[in-house]
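**Q** how would this look folded up:
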Amino acid sequence: MFTAVKSVHFVGICGTAMASAAAALMEKGVKVTGSDANVYPPMSTFLAQKGIEVMLGYGEQNLAHKPDLVVIGNAISRGNPEAEAVLEKRLRYCSLPELLKYFFIQGRRSLVITGTHGKTTTTSLLAWVFEHNGLNPSFLIGGIPNNFNQGARFTDSEWFIIEGDEYDTAFFDKRSKFMHYLPEVAVINNLEFDHADIFENLAAIQTAFRRFINLIPRNGLLLANNEDANLAPLLQNLPCPLKRFGLGADAALQAFNLRFGPTACEFEIPSFKFHLNLVGEYNVRNALAVIGVAKHCGLSNKQIQAAFDTFKGVRRRLEVRGIAGGVTVVDDFGHHPTAIRETLKALKIKYPQQRIWAVFEPRSNTTRRNVFQTELPLAFADADAVVIAEVARLEQVPPHERLNPKQLMDDLVALGKPAAYLPDVDTIVQHLVKNAEPGDVVCIFSNGGFGGIHGKLLDQLQRR
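**A** Now for the predicted structure:
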């Protein structure tokens, strides 16, 4: 099937997974093109470095070269002119998860990392453990691990390590993406309500994960967070072996004697002490999941630790973008209250004496809505000051469903937290340049480009 495809066009190529898969296909000798309406770093830079042509905007003309296959991203909906042209011309098309399943995963040993939080870091760490120990894995990660400088690679090895997202596959396939990934070993890090645009409630997400668990074979393994109350009901009468991990004594794989420093943490499992160059308790859990998978697949504690020693983290996960005027600017992908809370906790460990600013863009399909209106103020507990931007793509969310940023600001102030609601990037930058002092840390939370705020802020801080 794959040999007949010589050219592939990606509609929505600047999604992190789409761009990474496109680059990996190009390395295999396939002619790759793509289109997108939102072209911004890091994926735009990444694609340019790979020599992949990105057509700005969507339209029938982008298909004039008649590609053998069109991959339609999950952000594309009916009414998109390019998607409509694909249907009208009866071109061969598929989703990205289908492309992966039939062209790359089938016949391999698939290790799938799932959960509401920590997927990208955990998948990146697992891929590096396998790589460092000479196993040359294929991988697909929804971000860019610094050890690889790319989010996807397809090799001839038997191992395929993949980040398994519960979000839907495409407008023509409403199943969760991870239903296509043929798991032999699967991790569920945690389970919370998210993706309010496609899941009605927590029960709907639990149903999706139940269906995923049902794909794990009898000779496979499910590694599950033992301390997640929302996950617990799913772990009864399973069709596959189960191993629970966590910090409590009743976990089969338990971490204890945790110690946290500003740039690293240490923890023990029975008979071995691990050291990890990441901060925060949530990264201990991520590492535990990796240890569980790696040991199941035949690696020793020493082999795992050797890889931990050289792991360099992931872009946009507590990534320091620069220091200017004495102010450290940090970029983080966090957009769920739990992720924001845990990231700020980690920053408090990393910068214990410094004032921490949190700048939040409500951009994800869930945080643009008022689903987390009451949870969000508490998520910023470890920030010393908060700035909230306007809800992204406001017109797409009905008024009665929208997050109210001004209410969020008022709730933060009521909790004694200095907070400002500043709708646009330039106003936010002016506010920070005026008020941030040398030694402060500004952490910018967004799962998009946020109008290039990182570069603008660093530039203005440098000039003041």
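
**Q** all contacts plus neighbour counts: C-alpha atoms, from now on.
**A** Noted.

**Q** count the residues that sit near N435.
**A** 10 (other CA atoms under 10 Å).

**Q** number of residues surrounding H275?
**A** The local packing of H275 (other CA under 10 Å) involves 17 other residues.

**Q** report the contact partners of A224.
**A** The contact partners of A224, by CA atoms under 8 Å, 6 or more residues apart in numbering, come to V187, I188, N189, N190, L231, L242, K243, R244, F245.

**Q** how about a cut-off of 10 Å?
**A** Contacts for A224 were tallied using CA atoms under 10 Å, 6 or more residues apart in numbering; they are 114-115, 186-190, 231-232, 234-235, 242-246, 251, 289, 292.

**Q** which among these count as buried?
**A** The neighbour-count test (16 or more other CA atoms under 10 Å) marks 114-115, 186-190, 231, 235, 242-246, 251, 289, 292 as buried among these.

**Q** narrow the contacts of A224 to those in strands?
**A** If you go by DSSP state E, those have T114, A186, V187, I188, L242, K243, R244, F245, G246 in strands.

**Q** end-to-end on stretch 324-341?
**A** End-to-end span of stretch 324-341 (CA to CA, to the nearest Å): 25 Å.

**Q** equivalent analysis for stretch 8-24, please.
**A** Using CA to CA, the end-to-end distance of stretch 8-24 comes to 12 Å.

**Q** residues of it that come out buried?
**A** 8-24.

**Q** quick one, the longest helix that the chain contains and strand 242-246 angle?
**A** What stands out as the longest helix in the chain, according to DSSP state H, is helix 281-296. Here helix 281-296 points in a direction 150 degrees away from that of strand 242-246 (axes from the mean of the first three to the mean of the last three CA atoms, to 10 degrees).

**Q** another sequence for comparison is provided below:
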Amino acid sequence: MGVGGAGCSAVFAIAHSLGYQVSGCDKEKWSPYLDNKLAKLVSVGHSPDHLKGVDLLVYSPAIPAYDTQNEELLTAKKKGIEAVPWEQFVAKELLVDKFVIAIAGTHGKSTVTAMAAFILEKAGLDPTCLVGAIVNAWERNYRVGKSKYFVIEADEYSEKFLLFPADIAAVTNIEFDHPEYFADFEKLKAAFGKFVKTLKKGSILITGPKVGLENPNGETIQVSKPANFDLKMVGEFNQMNAAVAAAVAKKLVIREEIIQKALESFSGLVRRFEFKGEEKEVLVFDDYAHHPTAVLATSKAAREKFPNQKIWLVFQPHLFSRTKALFGEFVESFEKSPVDEIIITDIFGAREKDTGEVSSTDLVKTIKGKQVKYLPNIEEAATYITKEAFAGDIVITMGAGDIYKLPEMLLKKLGNKI
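**A** This is a model prediction of the structure:
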């Protein structure tokens, strides 16, 4: 259930590849994450009728969060059909007897997961990988291998990473996020503390420079500085990601020349400073950044790549709780951002309701010293940029909501511009 989600879609595909008899359902038959080859196995909507012949119901945790009275889930429980969130299925079924490499951290975990798996692939170690973003080289958010190695993105949200005891773990960095789950930064740090306690005996923990965790069950290695590879991905933060991925590979005794060649050929992930197209000499990029640190880092990377061009940043805040909890950090991030013009749209609430405590207009009014404008939705943002942008301009969209739809909308409008 919820088979179109970033995590559930990969689990669905991996299970199918391993010989499990699977069927799936979601609100829509299409998802940017869902493998098109498996679309014939997906039903639209949720229904108790889907439970015929089902031994185990695996669901996205978003479903009970959004819909506490979901009929399919409730019926499964009444009929005694075991129902588990996808991460429990992964832990109980897919990770059994595997050499687990778990990548955690507030920022960069998807990229490092993909980089590490890509290095293992190029080294002939044939890993399985589950990552929360589409990897360009694979055109999907998973890879199925035949070896013992399983590289998994270990998300701190709802502490699901505690289900993945690892042989090698990496923690890229720790910053406050997910205020809808963690009451404060101390609670989030405590969750990471619990995560390292789950590591297997004789395991290896690799950390970024300011993580401050020690592996109680094995070795701890700190990566203190960014790498200096000739990466296809821009920004110092990606050099840091590469350094962590390289440290993972070195502990598997992969030769340095293989590591370098793999990382320098790695083409990145979808929605990670992804080039979406060009119309009327306006270049459009899209990025998943939704935390103040990521917004500023990606803005700096854009300026590094385009030092002399006008840069537009269109940001859609994600979650009212995050915008409220990190309001000051967002303001600081935008004020330090080296872009020329900022557009902020309405907050994408996802599972949250608007209580009126925080808004995008509050952000716009508070940001000082920048050219910043509020436009309520992505359609208006696309229309405005179409009118105001000139040849040579750079447009970057950022956010974790539905702002990924804006680039295509904007490119179409620019194409029709006379």
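
**Q** returning to what we had before: which residues of the second structure does the longest helix of the first structure align to?
**A** The alignment of helix 281-296 of the first structure onto the second structure (TM-score structural alignment) covers residues 236-251.

**Q** list the buried ones in stretch 367-383 of the first structure?
**A** So for stretch 367-383 of the first structure, counting by 16+ other CA under 10 Å, buried means 367-373, 376-377, 379-383.

**Q** and if you look at stretch 19-30 of the second structure?
**A** Per 16+ other CA under 10 Å, stretch 19-30 of the second structure contains these buried residues: V22, S23, G24, C25, D26, K29.

**Q** and the residues you listed as JSON lines, adding distance to L231 of the second structure and secondary structure?
**A** Below are the buried residues of stretch 19-30 of the second structure laid out as JSON lines (distance: CA to CA, whole Å; DSSP: H, G, I helix; E, B strand; the rest coil):
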{"residue": "V22", "distance to L231 of the second structure": "38", "secondary structure": "coil"}
{"residue": "S23", "distance to L231 of the second structure": "39", "secondary structure": "coil"}
{"residue": "G24", "distance to L231 of the second structure": "38", "secondary structure": "strand"}
{"residue": "C25", "distance to L231 of the second structure": "38", "secondary structure": "strand"}
{"residue": "D26", "distance to L231 of the second structure": "37", "secondary structure": "strand"}
{"residue": "K29", "distance to L231 of the second structure": "36", "secondary structure": "coil"}
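
**Q** ok, and the contacts of A224 of the first structure in the second structure?
**A** Here is what carries over to the second structure from the contacts of A224 of the first structure, by both residues aligned by TM-score structural alignment, their matches' CA atoms under 10 Å: 114-115, 186-190, 231-232, 234-235, 242-246, 289, 292.

**Q** name the nearest residue to K280 of the second structure, ignoring sequence neighbours.
**A** Nearest-residue entry for K280 of the second structure: A391, 6.0 Å, with adjacent residues in sequence omitted and distances by CA to CA, 6 or more residues apart in numbering.

**Q** so what corresponds to L242 of the first structure in the second structure?
**A** That one, L242 of the first structure, aligns with T220 by TM-score structural alignment.

**Q** scratch that, I13 of the first structure is what I was asking about
**A** Aligned partner of I13 of the first structure by TM-score structural alignment: V3.

**Q** so who does that match touch?
**A** 9-13, 23-31, 33-34, 42-43, 58-60, 86.

**Q** mind doing that once more with 7 Å?
**A** The neighbours of V3 of the second structure, taking CA atoms under 7 Å, 6 or more residues apart in numbering as the test, are S9, F12, G24, C25, D26.

**Q** what's the match for Y149 of the second structure in the first structure?
**A** In the first structure, the residue paired with Y149 of the second structure according to TM-score structural alignment is W159.

**Q** neighbours around that match, how many?
**A** 22.

**Q** surely it meets S138?
**A** Yes: with contact defined as CA atoms under 7 Å, W159 of the first structure counts as touching S138 (6.0 Å).

**Q** closest to A392 of the first structure out of the buried residues of stretch 367-383 of the first structure?
**A** The closest of those to A392 of the first structure turns out to be R368 (CA to CA; 6.8 Å).

**Q** aligned to the residue nearest to K280 of the second structure, what sits in the first structure?
**A** A391 of the second structure maps onto P438 in the first structure, by TM-score structural alignment.

**Q** what are the ranges of the helices in the stretch 251-400 of the first structure?
**A** 281-296, 301-309, 337-350, 376-379 (DSSP state H, counting those that start in this stretch).

**Q** I'd like the distance between the equivalent of R271 of the second structure over in the first structure and G29 of the first structure.
**A** Taking TM-score structural alignment, R271 of the second structure has R316 as its aligned residue in the first structure. Distance from R316 of the first structure to G29 of the first structure, counting by CA to CA: 30 Å.

**Q** quick check: E71 of the second structure touching P48?
**A** Yes: between E71 of the second structure and P48 there is a contact under CA under 7 Å: 6.5 Å.

**Q** quick one: which helix or strand includes the most centrally placed residue in the first structure?
**A** Central residue of the first structure (CA atoms, centre = their mean): T120, 4.7 Å from the mean position. In the assignment (DSSP states H and E), T120 of the first structure maps to helix 119-132.

**Q** what stretch of the second structure does that helix fall on?
**A** So helix 119-132 of the first structure sits over residues 109-122 in the second structure, by TM-score structural alignment.

**Q** mean shift between the lengthiest strand in the second structure and the first structure?
**A** Selection of the longest strand in the second structure by residue count, based on DSSP E, yields strand 128-135. Its aligned residues in the first structure lie a mean 0.7 Å from strand 128-135 of the second structure after superposition (mean CA distance after the TM-score superposition for the first structure).

**Q** right, and the helix or strand after that strand?
**A** Following strand 128-135 of the second structure toward the C-terminus (DSSP H and E): strand 140-143.

**Q** what residue of the second structure takes the place of V71 of the first structure?
**A** Taking TM-score structural alignment, the alignment pairs V71 of the first structure with V58 from the second structure.

**Q** run through who's touching whichever strand or helix holds its match.
**A** Using DSSP H and E, V58 of the second structure falls within strand 56-59. With CA under 7 Å, 6+ apart as the test, strand 56-59 of the second structure has contacts from M1, G2, I81, E82, A83, V84, P85, W86, F89.

**Q** and it, how far out from the chain middle?
**A** Centroid separation for strand 56-59 of the second structure versus its chain: 23 Å, with CA atoms, centre = their mean, to the nearest Å.

**Q** mean shift between that strand and the first structure?
**A** Compared with the first structure after fitting, strand 56-59 of the second structure deviates on average by 1.2 Å (mean CA distance after the TM-score superposition for the first structure).
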